[in-house]
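Peer 1: after the sequence you'll find the predicted model.
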Amino acid sequence: MRQVIMAMVAVLVFIFPVSMKADETPSQHTWKELNHISDQILQLVKQENYDEAKQMLDYFSVSFLDIDFQEEGVTMTSLRTVTGSFESAVDAVTAIDMAVDQRVYKVTAFRLAVDALSSEHHPLWLQTEKSVMNALASMKEAYSDGENQAYQHRFNEFLRHYEMIRPALFINLEPQQLQKIDSQVTFLERMRSESVDQDKVISHIELMESEWGNLYQRVKEDAADPSLWWVMFTIGGMITMSLSYVGYRKYKAEKQKVRVKE
């Protein structure tokens, strides 16, 4: 019985990726290529190979403009967002005196924006959850301990993370969701320059922790690949049917034994 179940699972796992690959359209291939190019650009910038990164950006621009955005359903907002992050990436690799970490932040923002536009499931910016949540937690800890300098430093670090993923959020989130997050960040920045009760600041940071945690969880649930659920239900259904059949055969055999004894 175990061999039968394993054989069925193996057949499904073998067939399913093949069928997905066969169904891949030219546009899907183009998006995957653009996603791969943006990742190559980021790796080149991390290696401080700016000349080659600029060449790859030029190649990306040509390939990107070959897409029929209207047919692909790309909104003008998403298009402007990717274009803006692309221009920032060009500035990052052509600037004369920009710090390396600042270049990486700008090109990472471009990388995440391209991925947000091209990935149907589980966008790459979801991987920033740990760093963002840790930044908020460290801000709250520093402020609670009265370490103002440490708080300012950690707040700046959070803002850098936020600016890095904001283009991707602009593409993936509903306008009201992004507006809510923007307003919370703006309000915290305003309190930064004012004399505000400590409990009020702590309470607002905790509100942001809750909002960001819910945001990541909600997008994870929305981004779940339906095809994976199909595989799970299919395999689960076949295993259940097989077990039921074996149970029925066993029941009949036991019943037959009883008859023979009688």
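Peer 2: Sure, I can see it.
Peer 1: hey, let's count contacts and neighbours off CA atoms from now on
Peer 2: Fine.
Peer 1: does D91 sit in a helix, a strand or a coil?
Peer 2: helix (DSSP: H, G, I helix; E, B strand; the rest coil).
Peer 1: would you map the helices across the stretch 151-262 of the chain?
Peer 2: 175-192, 198-222, 226-261 (DSSP state H, counting those that start in this stretch).
Peer 1: for Q152, which of those is the nearest?
Peer 2: Closest to Q152 of these, according to C-alpha to C-alpha: helix 175-192, at 8.4 Å.
Peer 1: hmm, who's touching the closest one?
Peer 2: Outside helix 175-192, the residues that touch it by C-alpha atoms under 8 Å, 6 or more residues apart in numbering are L169, F170, V201, H204, I205, M208, E211.
Peer 1: okay, now the one to match up with it:
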Amino acid sequence: MGDVRRIIMVRLCGFALAVFLLGTGFFSGGAVTVLADHVKPDPQAKKWARQADRVEGKVAEGRWAEARKELNQLAESFSKADLSRSSLTVEGVRALSDTLVEADRQLNRVMVRPEELAEVTQRVHLAFDALAQPHQPLWHRFEGSFRSRIGEVRSGLKKNRPEAVRRSGRKLIEHYEQIRPALYVVRSPTTVEKTNALMSFLQKELQKEELEPGTVESAVDQWERMISPLFYGPEEEVLAIGEEGKPPLIPALLSVGGVIAGVLSYVSWRKYRYSRRTALDRG
């Protein structure tokens, strides 16, 4: 096993380094903008999306054993794929891997939690669907939900109803959590980190004992301006709206950290899959 782990680590590190250098413009001499167009669907990705769809469907029907079997087949196929040849970023691979691991854990609970399981398997479906059809993905259906929650937050602020603001704000964040893995598949890591930062900021504001209406409204306004470019526009528009004024070195360091975290996460996932298969074989 030691040699296998080293081989996987070397391959993933090489893949991660290549992605990072391309993303920072090292080979081209300038910055490279990663758009949704960088993801080109292939027959394998479409097959994974269909499997993810079936997993979500079986979970919705309460057919846990069948969903577990379908998920195992999807995870097995994904774990054997040569992802170094794909157009996915390291963070995209990590996002897909994380959804599979979480779905597997939820399905193998002693007592299944239907609502949590439904949310997790939806994230799996949205992420793999984004890989299969990046230009007309299912996660785009959340646009209306985002705008509705924004309207509710504004209404609560106007009527001075802090609990209503918190409730609608949390729902908005929950919607974002559902599409976040898909965003990592079709958007650049830098863009997703900008949206992550905004959602984290909003969450912290909602957790305060006393809301600051102006701050909450400002965060919601910023998110509303991000929606159209995030869903349909170029990376530059999203980055411009989410610009935090950090020194140029900080984004680069964050990118390196993301690459390292992605590599470690994916290696851990491969080890997790191996241990699961070993346990099943012994059983």
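Peer 2: That came through, no problem. Just so it is clear, the structure is predicted and the values come from calculations on it, not from any experiment.
Peer 1: quick TM-score on the pair, please.
Peer 2: TM-score for the superposed chains, counting by TM-score structural alignment, normalised by the length of the first structure: 0.67, backed by 194 aligned residues with a C-alpha RMSD of 2.2 Å.
Peer 1: what is the burial count for the equivalent of L42 of the first structure over in the second structure?
Peer 2: Taking TM-score structural alignment as the criterion, the aligned counterpart of L42 of the first structure in the second structure is E56. Using other C-alpha atoms under 10 Å, E56 of the second structure has 24 other residues around it.
Peer 1: hmm, E56 of the second structure is touching R123, no?
Peer 2: No. E56 of the second structure is not in contact with R123 according to C-alpha atoms under 8 Å; the separation is 9.2 Å.
Peer 1: A16 of the second structure maps to what in the first structure?
Peer 2: A16 of the second structure maps onto nothing in the first structure, by TM-score structural alignment.
Peer 1: wait, doesn't A16 of the second structure sit right on V259?
Peer 2: Yes. Between A16 of the second structure and V259 there is a contact at 6.0 Å, judged by C-alpha under 8 Å.
Peer 1: okay, and the common contacts of the two?
Peer 2: V90.
Peer 1: what range does stretch 264-280 of the second structure cover in the first structure?
Peer 2: Going by TM-score structural alignment, stretch 264-280 of the second structure sits over no part of the first structure.
Peer 1: list the contacts of that stretch.
Peer 2: Counting by C-alpha under 8 Å, 6+ apart, R5, I8, M9, L12, E76, S79, V93, R94, S97, D98, V101 sit against stretch 264-280 of the second structure.
Peer 1: again, only this time at 10 Å
Peer 2: Outside stretch 264-280 of the second structure, the residues that touch it by C-alpha atoms under 10 Å, 6 or more residues apart in numbering are 1, 5-6, 8-9, 12-13, 72, 75-76, 79-80, 90-91, 93-98, 100-101, 104, 258-259, 261-263, 281, 283.
Peer 1: which among those end up buried?
Peer 2: The neighbour count (16 or more other C-alpha atoms under 10 Å) marks 9, 12-13, 72, 75, 79, 90-91, 93-98, 100-101, 104, 258-259, 262-263 as buried among those.
Peer 1: related to what we said a few turns ago, identify the contacts common to E56 and R123 of the second structure.
Peer 2: Taking C-alpha under 10 Å, 6+ apart as the criterion, E56 of the second structure and R123 both touch L117.
Peer 1: with that, I have no additional questions.
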